[in-house]
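Chemist: Provided below are the primary sequence and the corresponding predicted coordinates.
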Amino acid sequence: MEHQRVTFAPVLTHLVSKLLVCVGLLCSVGNDAWSQDLVNKSPQLTLAQLREARDIAKHRKRRIILNNDGNDKVKAPFTVERFLASRTSDLADSQVDTIFYCSGVPMLYTHRSKIAEQSGVGIHQDVPGKQWVAAFNEMDTDSLEMIVNWCRQNDREVFWSMRMNDRHDSSKNWPWLITDWKRNHPQLLMGSQKDGLPASFQRGKGSWSAMRYDKPEVRQVVFDLIEEVCTNYDVDGIELDFWRHPLYFVEPLQGKPVPQAKMDEMTQLWRKVRQMTERVGRQRGRPLLIAIRIPDSMGYCRAMGLDVERWLEEDLVDIVTGADYFKLEPWENLAATGERYNVPVYACFEMRRVQGKANTKQTDAKLWRGEAYNAWQAGVDGIYLMNRFNPRDPLMRELGDPQLLETLPRVDQTSYYRPKNSFKPQDFVPNGLQYLKQPTEADGTNTESP
């Protein structure tokens, strides 16, 4: 009997998995939630079965991906309901199908970690607006767990979003973001808190605290942080956010090209991450996806030291989002990249690019509708919202439906690069403007519709 159980189980598992994959493919054109539910409930998978399930999962419908930067506004008394009411609960009737939850900046998070420091507790207890973190620790929960649980209960997909090199802690405006890890490892950073960046750096001003990815210690701690989340939280995937902020090697800041050997070391890190997500995915019986957010020019990414096309060729990425403070190429180019590598692609909208200013309370809905409509027409798979946090925002019930947008008042613009913005293409790579491929007919002229 024992021998029969050993030989029969893999066969049964294979047959069940193939059935789930086939049913999932049929459901992907109909009830997407049912398809995802079947994938979620599949038994422990072989590697081949996991990859089939991952291909289904990466192509699920995501009308809008919402990035929550983790700065949820929570006032006492601290309860799960009040936390979710800040930015999440009212999304239940929106077009937001996926939440990318960013729980902090490198080495300082609101989720519980044995590797990083925790915002709002211990030496970071005075971080403004994070008093709720300790309260939820006492309840044996945290920000990421609460978001994951809400998404499970409301049929939403959820990713942990990791900012690969957030440089807010370089600024005197946010002194509380500096961690002991960075203070104790100055050799792993671009510069120092005392002296800033070296005088030889031609760009990257105000970014001394960025981690150097040519240092093996940095790559290891980044891997450890990602692995910790993947093994401890029931997320559907992880996002590697290379837009916050786009500097990873010293050479671009010195006006030099990044050596291929350094880019290969970065690629090897993502191979290791992919292997880890496959191991964890097989153990839990459903895939862990890997998303990236990048500048929308492959040439610009290489100038930063990111060999993105190689990552896509090696199947190290499942979802690609392009653009942020500026975009460099027509959305059609991003859509073509998705077609070429069989990955869904998303158009990122941020206030500074769309309206030319940050944190304005006056949203020009016509501009946002036109931006989204043009992106849909160009062939993207969905819309990605950055720095929009109001869950009652009407745009979260409009931008994910191109047929609805066609009927609404809009200005059909596509914004690329606004010179007055705080971040410019040349801030991060030498001759950054050479990668701008803005069509002449989209240089600021707008068309009112309908």
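Modeler: Nice, I can see it. In this text, all values refer to a predicted model and were calculated from it rather than measured experimentally. Numbers count the residues shown, from 1 in each chain.
Chemist: When you work out contacts or count neighbours from here on, use the C-alpha atoms and nothing else.
Modeler: Will do.
Chemist: Need the three-state assignment for V343.
Modeler: The three-state label given to V343 by DSSP: H, G, I helix; E, B strand; the rest coil is coil.
Chemist: Hmm, it is touching L316, no?
Modeler: No: in this structure V343 lies outside contact range of L316 using C-alpha atoms under 8 Å: 10.6 Å.
Chemist: Take this one as well and set it beside the first:
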Amino acid sequence: MLHRRHFIQTTAAALATVPFIRAQAPRAKAPFRVLYSNDTTNITSCVSLFRQAREPFREGMLEATVDEVAGKVDAHFLQPGLGMVPMWPSKVLPLAEHYAWIKERYGVAPDSFGQYVMRGGDVVKVFVDRCRQTKQAAFISFRLNDAHHKEYADPKPGDKPGTSIGMSVTRHYVEHPEYVFNKASKRGADLVQNWLHDEVRAQKLALITELCENYDLDGLELDYMRFYNFFDVEKTTLEQRQRIMTGFMQQVRGVLDRTQRGGHRRWLCARVPCLSKGLDALGLDLRALVAAGLDMVNLSASYFTTQQMDLAAIRAQVPETAALYVEMCHSTANGGKLVPGYDTFTFRRTTQQQYETTAHLAYARGADGVSLFNFAYYREHGGPGRGPFAEPPFEVLPALAKPQTIANQPQHWFLASGWNNPYVRPPVLPRGLNEKAKTSFELDMAPPTRGWKGQGRLRLQADATLEGRNLEARCNGTLLESVSDVREPFENPYPSLLGLPENLHAWSLPTALLKNGPNIFEVRHLGGKPVTLEYLDVSIA
């Protein structure tokens, strides 16, 4: 058996001496249209057709999550845990030793996934086998710097870590505070590890190598979005960050090639920020990463569906040999927490028309496909008062693989508060507007196949009543006419965070004013008390 510490030390030495990358010969492009992410956690946190509330994990539940998207997606991406503790029998991190330490330090038993593996189960094997049976490409999505539950790594009196701590924290993490950005903080961004340290990267590569050696995977995704903090940008240069990240990518490509089976290339994907500034902060030079062996780039807004991103600029950076995907999620915006804890906030669900419009724009701007993240979380989960919940809209998925079909569907464009990322400051929304002031919003829009026809509608949603406030709107410089109809533009079965009639204002929008590309919507506050704008949408039926 390869000793874990020796393996990590040897890997760290290799990572520290990675050479520059030379251009590779042209290779086949990844053939997938629709990628589906399965975070595993949803299995035991959601109430579903195959799991009742508080029922522990059993492998049939995992199989059911694969079955329910069979024939609807091309590739299934399983996240087996948080990238810290294996959900498979491991020699890199032996679980009996790990959970004994967890019990001693935190006084908690393994969660039901840990118990399953400790009894001889194997989450990854069950997943791969089921993907084979249902004709889905089997990917592992590996979280490179996850922050969940690390606020309890050094528990204070009164803290109640819960069983999830066993998936989030290891002895190595606790015993090396020098690798953590700020152990005294409660912010996830501060509690992850600094990738400037060779041993931090080696820990991840050791687990990735074990997965690639032991399982017949079709591909691997490196998830840079859980959590998107890898370096102190004030203490590192862009060149330094890019050298480290490109070197790591080359190491992973080498592992995939060495362990491939049957002569078939194993696809390598990266889940990365959909904003160029985020790529720089993380040290992700996409052109260099593709040269290092990256096949697929998955553009993410972390937890949200968003239509406005640096897609065209990023497409220009990504060679055509690599496939580009736009990620969509169950939420367009989150509200405040109703009670303390995880998953206790309200959230605005993504609708069918928003999925289709987002996918249409993605294809129009050069994407090769789309991906779904957290799609299962339409189901009941988390704290009270967040419903009503529903089954995920699986019926949406088949059309997302057909650009010509969705190019002729009704369009629902929107801006929401969504991802409160560190790269856009101030955020696009919410936005305050004082009397006599004006503000503008930009929407990149793509017309349907035969062009826009007739009338559309612009709506604004505020945080309070708009009674007594006089707002005017323009589209690309042309004044729009107010209308009284502020209803949802399409049937919406998800009422959470939708605006009340008194909080909404609408204008008729002649579609002849729209153009393929950036459209500017200007809002002027002609009179009345200040207002905070929370949401904007444009509907074209």
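Modeler: Good, I have the coordinates. Being a predicted model, the structure only gives us computed values, none of them experimental.
Chemist: Next, show the common contact partners of V343 and L316 of structure 1.
Modeler: Common neighbours of V343 of structure 1 and L316 (criterion: C-alpha atoms under 8 Å, 6 or more residues apart in numbering): none identified.
Chemist: Look at stretch 179-192 of structure 2 and report the distance between its end residues.
Modeler: Stretch 179-192 of structure 2 has its terminal residues 8 Å apart, counting by C-alpha to C-alpha, to the nearest Å.
Chemist: just how off-centre is stretch 172-180 of structure 1 within its chain?
Modeler: Stretch 172-180 of structure 1 has its C-alpha centroid displaced from the chain centroid by 23 Å (C-alpha atoms, centre = their mean, to the nearest Å).
Chemist: With stretch 67-76 of structure 1 instead?
Modeler: Offset of stretch 67-76 of structure 1 from its chain centre (C-alpha atoms, centre = their mean): 17 Å.
Chemist: Pull up the distance across that stretch, start to finish.
Modeler: By C-alpha to C-alpha, the extent of stretch 67-76 of structure 1 from end to end equals 25 Å.
Chemist: Can you tell me what sits against that stretch?
Modeler: Stretch 67-76 of structure 1 has contacts (C-alpha under 8 Å, 6+ apart) with 82-83, 86-87, 99-104, 110, 129, 132, 143, 161, 384-389.
Chemist: Which among these count as buried?
Modeler: The neighbour-count test (16 or more other C-alpha atoms under 10 Å) marks 82-83, 86-87, 99-104, 110, 132, 143, 161, 384-389 as buried among these.
Chemist: burial measure for N40 of structure 1, as a count.
Modeler: By the criterion of other C-alpha atoms under 10 Å, N40 of structure 1 has 17 neighbours.
Chemist: Skipping its backbone neighbours, what lies nearest it in space?
Modeler: R286 (5.5 Å; C-alpha to C-alpha, 6 or more residues apart in numbering).
Chemist: what lines up against the one you found once you look at structure 2?
Modeler: Matched by TM-score structural alignment, R286 of structure 1 corresponds to H264 in structure 2.
Chemist: re earlier: which of the buried ones among the contacts of stretch 67-76 of structure 1 fall in strands?
Modeler: Among these, the ones falling in strands (DSSP state E) are I99, F100, Y101, G104, S161, Y384, L385.
Chemist: check contacts around the third one.
Modeler: The neighbourhood of Y101 of structure 1, defined by C-alpha under 8 Å, 6+ apart, consists of N67, N68, D69, G70, L144, I147, V158, F159, W160, S161.
Chemist: Next: the first one.
Modeler: Under the criterion of C-alpha under 8 Å, 6+ apart, the contact partners of I99 of structure 1 comprise I65, L66, N67, N68, R156, E157, V158, F159.
Chemist: The third one pairs with which position in structure 2?
Modeler: Pointing back at N67 of structure 1 there. N67 of structure 1 maps onto S37 in structure 2, with residues paired by TM-score structural alignment.
Chemist: Can you get me a residue count around N173 of structure 1?
Modeler: N173 of structure 1: 9 surrounding residues under other C-alpha under 10 Å.
Chemist: what's the distance between it and D166 of structure 1?
Modeler: 14 Å.
Chemist: what do you get for Q131 of structure 1?
Modeler: Going from Q131 of structure 1 to D166 of structure 1 by C-alpha to C-alpha gives 22 Å.
Chemist: Which strand or helix spans the match of N67 of structure 1?
Modeler: Here S37 of structure 2 sits within strand 34-38, counting by DSSP states H and E.
Chemist: Check the mean deviation of that strand from structure 1.
Modeler: Strand 34-38 of structure 2, aligned to structure 1 and superposed, deviates on average by 0.8 Å (mean C-alpha distance after the TM-score superposition for structure 1).
Chemist: chain center to that strand, what's the gap?
Modeler: 11 Å.
Chemist: Tell me the secondary structure at the residue nearest the centre of structure 2.
Modeler: In structure 2, the C-alpha nearest the mean C-alpha coordinate belongs to S302, at 3.7 Å (C-alpha atoms, centre = their mean). Following three-state DSSP, we place S302 of structure 2 in the coil state.
Chemist: Tell me where the stretch 1-150 of structure 2 has helices.
Modeler: Counting by DSSP state H, counting those that start in this stretch, the stretch 1-150 of structure 2 has helices at residues 4-15, 41-45, 59-67, 95-106, 112-118, 123-134.
Chemist: Tell me which of the ones you listed sits nearest to N420 of structure 2.
Modeler: Closest to N420 of structure 2 of these, according to C-alpha to C-alpha: helix 41-45, at 23.1 Å.
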